[in-house]
Every structure is written in C-alpha cells, then in structure tokens.
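Participant: I'll drop the sequence and a predicted model, then ask my questions.
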Amino acid sequence: MDGLKYRCRQSGLINMRFVKVIGILTLFSMLSACSMFGGDKEEEPDIPEQQLYSEALSALDAGNFTLAVEKLQLLEARYPFGRFSEQAQLELIYAYYRNYEPEAARAAADRFVRLHPNHENIDYAYYLKGLTSFEEDRSLTARFFPIDESKRDPGAALESFESFSTLVNRYPESQYAPDSLKRMQYLKNRLAQYEVHVANYYMKRGAYVAAANRGRYVVENLQETPAVPTALAIMADAYTELGMTDLAANAQEILKANFPDFEYKSSRKREASLLETATFGLFGDEGEVPAPERAE
C-alpha cells in the first residue's frame, strides 16, 4: 500500500509539472505572436522642450499652422509644466485661430484664462477669442457674395462683442484695446441691424408687442448705431397699432427731435397677396424666420 501511495504522489507531481510547462510555453507563444503583429512598438523618442518650441515657432513663421498645432499640442502634452508651457498655450490659441478652428481656439482661450487669471498677457487671450468669433461671423460666403448680414444668426457676433468688451473693461491700457473698440462698434451696428430686421419681421405678422420690444432694445442698449431711428419708428408704429398712444407719441417725438429728416416706410401687417394665399404663405413673402423672442 505504501508503494502505491508513493507512486500516486509521484504521478501527481509529474502532472503538476507538465501543466506548468504547458502554461509557460503558451505564455511565450502569446508574447511571440504579439511581437510579430506589432505589439511591442517602439515609443517615439522624447524631443527636448526647447526643440519642440522652436519647431512650433518655425511652423508659425512659415504659415504652416496645421504643423504648428501638432507641435504645440505635443509640447503641452509632454511638458505641461515646462518653462515654455504658458507661452505655448498662447501660441496654440493663435495657431487654432489661423488654422480656421474657431471652436478649438475659443476653448484654448477659455482654458488659458482659467489657468492663468493673472498672466501678464491675458489680454491677448481675450483678444484672440474675440477675433476668432469676429472672423467666424464674417464668414467666407459673406465676404464674397452680396448677403445681407442683418439676416444672419448673430451668435458669433455676440460672442465676439463680449470678449472684446471684457478686454476693454478690464484692461483699458492694453495695446489691443483700441482695435477692440473699433471692432465693437462694427459689431454693435451689426447686432442693431439684426434686431431691426427681426422687429420688421414681427411687424409684418402683426406681432406688435414683440416688434416694439425689439425696437426698444436697440434704443436702450445699442445707441449711436444707424439702426436707432428705424427702431424708434418701429416702436411708434407698433405702439400705435396696440393703442398705446402715449408711448407712440413719445417715440415719435424722440424720432423727430433727433432725426428730423428720417423717412420710414411701415412694415406693419398687410393683406396677403394672391400668390401667398394660393400657396398658403409658402411663396410671395421675402421675410425670414428670425430667432425666438428675447426673454424679458
């Protein structure tokens, strides 16, 4: 019996060793397969921070903004706390802007402001953010085709105005403040024209309260723009239709006192033309659907 027990133990040990050997061989075969199919790819060698930054600047100088973005992104990823990291983040905003990546440029600007609120060049980040939205508003199509910009969505114009306004209010001595002020005036005119366009749209459809509110917004918030007299005239017209004679007379008085030679053609609701009636309003009206009414 003792001999039988001994043989059983020996057999068990042999089986365990056999299983271990099979396991080791399987592991080696798997590692070899990974190596054959590219599992052990060599990592790219580290590029010194100074070299990466110099290459990024060279790409910017050459106008190769796609390459500049790649280099600056790599620099930020590998050296997030390096001596060029803050400047590289600023350069990245500019590279995105010049590479026609507005969303990325604005995000990079917001990130820089959040991480470095006291940086000596933070005004530049605000300026680039405003400039990005400014150029986005003046789209390529609008530059080369006669499109009435007052009918386009002013979302980018609003973002641009807010960025320039922040720069001017917080850093009035900034070297970018004078140019920002000029662009803000352009944007105010653009936004006022849009408000008047929307007000006319509401007048045509008999939504006189909405029309009056749009006109009042221009008079109160977008003063010194060419759209003010039209806004006043729309207010007078809308209030007249609503039976608010005092408000109508007040708007008319302000209009005559400040713009005595202004002539206004009413856009109040009219009878539908035969074409509009026949096509259920699908044709015969040049108006476009504007943005929803502003919450008061």
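Facilitator: Thanks, I have it. What you see is a predicted model, and the numbers here were worked out from it, not measured in a lab.
Participant: Could you use CA atoms for every contact and neighbour count after this?
Facilitator: Will do.
Participant: residues in contact with the closest residue to L90 other than its chain neighbours?
Facilitator: Spatially, and ignoring its direct neighbours in sequence, L90 is nearest to A125 (6.8 Å; CA to CA, 6 or more residues apart in numbering). By CA atoms under 8 Å, 6 or more residues apart in numbering, the residues touching A125 are L90, I93, A109, F112, V113.
Participant: Go ahead and confirm A251 touches A233.
Facilitator: Yes: at 7.1 Å, A251 counts as touching A233 under the criterion of CA atoms under 8 Å.
Participant: Nearest to E224 among the contacts of A125?
Facilitator: A109 (30.6 Å; CA to CA).
Participant: and that closest one, what element?
Facilitator: helix 102-115 (DSSP states H and E).
Participant: Name the next helix or strand downstream of that helix, please.
Facilitator: Helix 102-115 is succeeded, C-terminally, by helix 122-137 (DSSP H and E).
Participant: Off-centre distance for that next one?
Facilitator: 10 Å (CA atoms, centre = their mean, to the nearest Å).
Participant: rewinding a little: which of the contacts of A125 are buried?
Facilitator: Neighbour-count burial (16 or more other CA atoms under 10 Å) is assigned, among the contacts of A125, to L90, I93, A109, F112, V113.
Participant: farthest-separated two in the residues you listed?
Facilitator: For the buried ones among the contacts of A125, the maximum inter-member distance is 11.4 Å, found between I93 and V113 (CA to CA).
Participant: Return the set of buried residues in stretch 250-270.
Facilitator: The neighbour-count check on stretch 250-270 (16+ other CA under 10 Å) flags A251, Q252, L255, S267, R268 as buried.
Participant: what's the answer for stretch 75-85, then?
Facilitator: Using 16+ other CA under 10 Å as the test for burial, stretch 75-85 gives L75, E76, R78, F84, S85.
Participant: what about versus this one:
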Amino acid sequence: MRVSPSFRFILRTVMLVLIVALAGCSLFHRGARKGDPMDTMTVEELYRKGVDGLDAGNNDLAIRSFTRLNSRFPFGPYTEQAQLNLAYAQYKDDKPDDAYSTINRFIKTYPTHRHVDYAYYLRGLINFNRSGGFLERYVGQDMTKRDQANLRQSFDDFGALLSRYPQSIYSADARQRMVALRNMMAQADLNIALFYLKREAYVAASNRAKAVIETYPQTPQAGDALAVMVRSYRKLGQDKLADDAERVLKLNYPDHASLHGNWPHYRSNWWKLIPLSNRG
C-alpha cells in the first residue's frame, strides 16, 4: 500500500506537535516542582508570611508575600488588608513611589474601609519622609532650583485626613506634622530670599520675603523675612518701605539679630525643623 506524500507530511506534522507538547508538559512539571512555594500557599498562609516579614523587619519578604497574595487572590478581606500592608512595607523599604501608588489605589478601591483613615495618614507620611530626605540632601545648595512639591503634597495629604476624619487617632500627629511642614515651606522660601539678598538681587529678595509674610504669617521665619525686606528696601533706596518693615520688626521681634548688626547668617539650619521625620 502506497502512502501519498501529502499524508506523510500530515503524519510528520502531527508527530512533531505531539513531541513538542510532551516536552512542554515535562518542562512545566519540572518547573512547578522547582517554582516559588508562594504559588501553592493558601491566602491565610501568604498573609501570615507577609505579617511575619513586617514583624521581623524583612520588608522584602513582606512585599513579595503581599504582592503575591494580591495577584492570586484579588478579592476578599485578606486582600484589602494585604494591600494596606503592602503600602506600609514599601514605605519602610524606602520605595516611596511604589508605596504612594499602592496607597492611592487602596483609597480609590476601598473608600469606606474601616482603616481608610490610616491610609490617608500613611499617604501623608510617605511624602513627609521623602520631604525630609529632600531637605537634608540639598541643605546649602541654591534653593531657587529645588522643587517643594513633596512638601506641599504631604501637607495636602494630612489636610485631607483632618478634613475627612477629624476624630481619627492619627489626626493629632497629622496636625503636628502639618505645622512642621508649614514651617519647612516657609523656610524654603526664606532661603530663596536670603540667596537673592546675598547676591544683591534686592528686588527679588524683597518680593520673596514679602511672600513669606503673606503666605506663612506667624511662622518662626516671619522675623527673618521682615529683616530681609528692611535690608533690601534700604539697598534699593526705598526708605519709607524700609522704615515700615523695620517698625513691624521691632514691634514683633525686638531682639532680632538684624536690629543689633549681627545678621544675616546665610548658613541654613532648616533640617532642625523636621522633629518627626523618623517616626511612623
């Protein structure tokens, strides 16, 4: 019996497909035996492993555990808490971008979760600590070239917590941090004014100092801002404006160093305005 060429071609093709399929199954089973144990853990086991990682300070293990839990079990109470824990683990592991993305996703997905107030608080903490690192890295550098976005975002995040959940157990700490952030933003603007003053850019210095007074009244930086205005106006020959600013300075800050000829000091000490940066 003769076999046609077309039939032989079909037979060879079928045999090749079977060989490839069998080889794939073998590789799959070998890979499964050598795979990540997390692939076969229950949701309870994955959650416990993640919590144990957090308790032991092993943030990498916690991140892997909670990430795997969320991918394998996308619904349920464990998933909700795991996403919150994942954001915290990423925050502690110095991954602020990942943490911020995760916590924002949690707030949008679970807006009525019983711990959503903590989610708002954690969102503020992420940028608060990122702001602290930003300030410490750039102390003494030209502050006209530095972005304050993290400072303002953290301030807004804590403000959102206070407006939505004023009775939250995290509100008192958030309020303290907002005070510190406000001082930090005022100091950042004051440093810019001092930068201009040092370089004899008196118009820019006086304008920036005036902005500090208007935007951040009653902050510790207000006295220095007034002193910048006095010095700048004197240099510009605007004695009336200088006299007005000096009168306010003497009334509110009678012991200010500029009134005794011992000012300005251009070295910045603004990192001292971050008393809470290592908490949370």
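Facilitator: Thanks, I have the structure now. What you see is a predicted model; the values in this text were computed from it and never measured.
Participant: quick one: which of the buried residues of stretch 75-85 of the first structure is nearest Q10 of the first structure?
Facilitator: Distance to Q10 of the first structure, by CA to CA, is smallest for R78 among the buried residues of stretch 75-85 of the first structure, at 57.3 Å.
Participant: Trace the closest one over to the second structure, please.
Facilitator: For R78 of the first structure, the aligned residue in the second structure is R72 (criterion: TM-score structural alignment).
Participant: Over to E135 of the first structure?
Facilitator: Under the alignment by TM-score structural alignment, E135 of the first structure pairs with N129 in the second structure.
Participant: quick one on the thing from earlier: just put the buried residues of stretch 250-270 of the first structure in a markdown table and tack on distance to S160 of the first structure.
Facilitator: Converted to a markdown table, those look like this (distance: CA to CA, whole Å):
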| residue | distance to S160 of the first structure |
| --- | --- |
| A251 | 31 |
| Q252 | 33 |
| L255 | 30 |
| S267 | 31 |
| R268 | 33 |
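Participant: Quick check: the farthest pair among those?
Facilitator: Using CA to CA, those span at most 18.1 Å, a distance reached by L255 and R268.
Participant: buried sites along stretch 79-97 of the second structure?
Facilitator: Buried residues in stretch 79-97 of the second structure, counted by 16+ other CA under 10 Å: 79-93, 96.
Participant: Among the residues you listed, name the ones in strands.
Facilitator: Of these, none are assigned to strands by DSSP state E.
Participant: Include distance to Y171 of the first structure when you put the buried residues of stretch 75-85 of the first structure into JSON lines, please.
Facilitator: Shown next, in JSON lines, are these (distance: CA to CA, whole Å):
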{"residue": "L75", "distance to Y171 of the first structure": "29"}
{"residue": "E76", "distance to Y171 of the first structure": "27"}
{"residue": "R78", "distance to Y171 of the first structure": "33"}
{"residue": "F84", "distance to Y171 of the first structure": "24"}
{"residue": "S85", "distance to Y171 of the first structure": "24"}
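Participant: so which strand or helix has the spatially closest residue to Y120 of the second structure that is not a sequence neighbour?
Facilitator: Excluding the flanking residues, the one nearest Y120 of the second structure by CA to CA, 6+ apart is L161, at 5.5 Å. Taking DSSP H and E as the definition, L161 of the second structure sits inside helix 149-164.
Participant: quick one: contacts of that helix?
Facilitator: So helix 149-164 of the second structure is contacted by 117, 120-121, 123-128, 130-131, 171, 174-175, 177-178, 181-182, 184-185 (CA under 8 Å, 6+ apart).
Participant: and if you look at stretch 112-122 of the first structure?
Facilitator: Identification of contacts with stretch 112-122 of the first structure by CA under 8 Å, 6+ apart yields Q89, L90, A125.
Participant: and with 7 Å instead?
Facilitator: With CA atoms under 7 Å, 6 or more residues apart in numbering as the test, stretch 112-122 of the first structure has contacts from Q89.
Participant: how about that stretch, aligned to which bit of the second structure?
Facilitator: Aligned by TM-score structural alignment, stretch 112-122 of the first structure falls on residues 106-116 of the second structure.
Participant: Report how far apart the opening and closing residues of the matching stretch are.
Facilitator: Stretch 106-116 of the second structure has an end-to-end distance of 8 Å (CA to CA, to the nearest Å).
Participant: again with stretch 135-147 of the first structure
Facilitator: 16 Å.
Participant: got the buried residues for it?
Facilitator: So for stretch 135-147 of the first structure, counting by 16+ other CA under 10 Å, buried means E135, E136, D137.
Participant: Great, nothing more from me.
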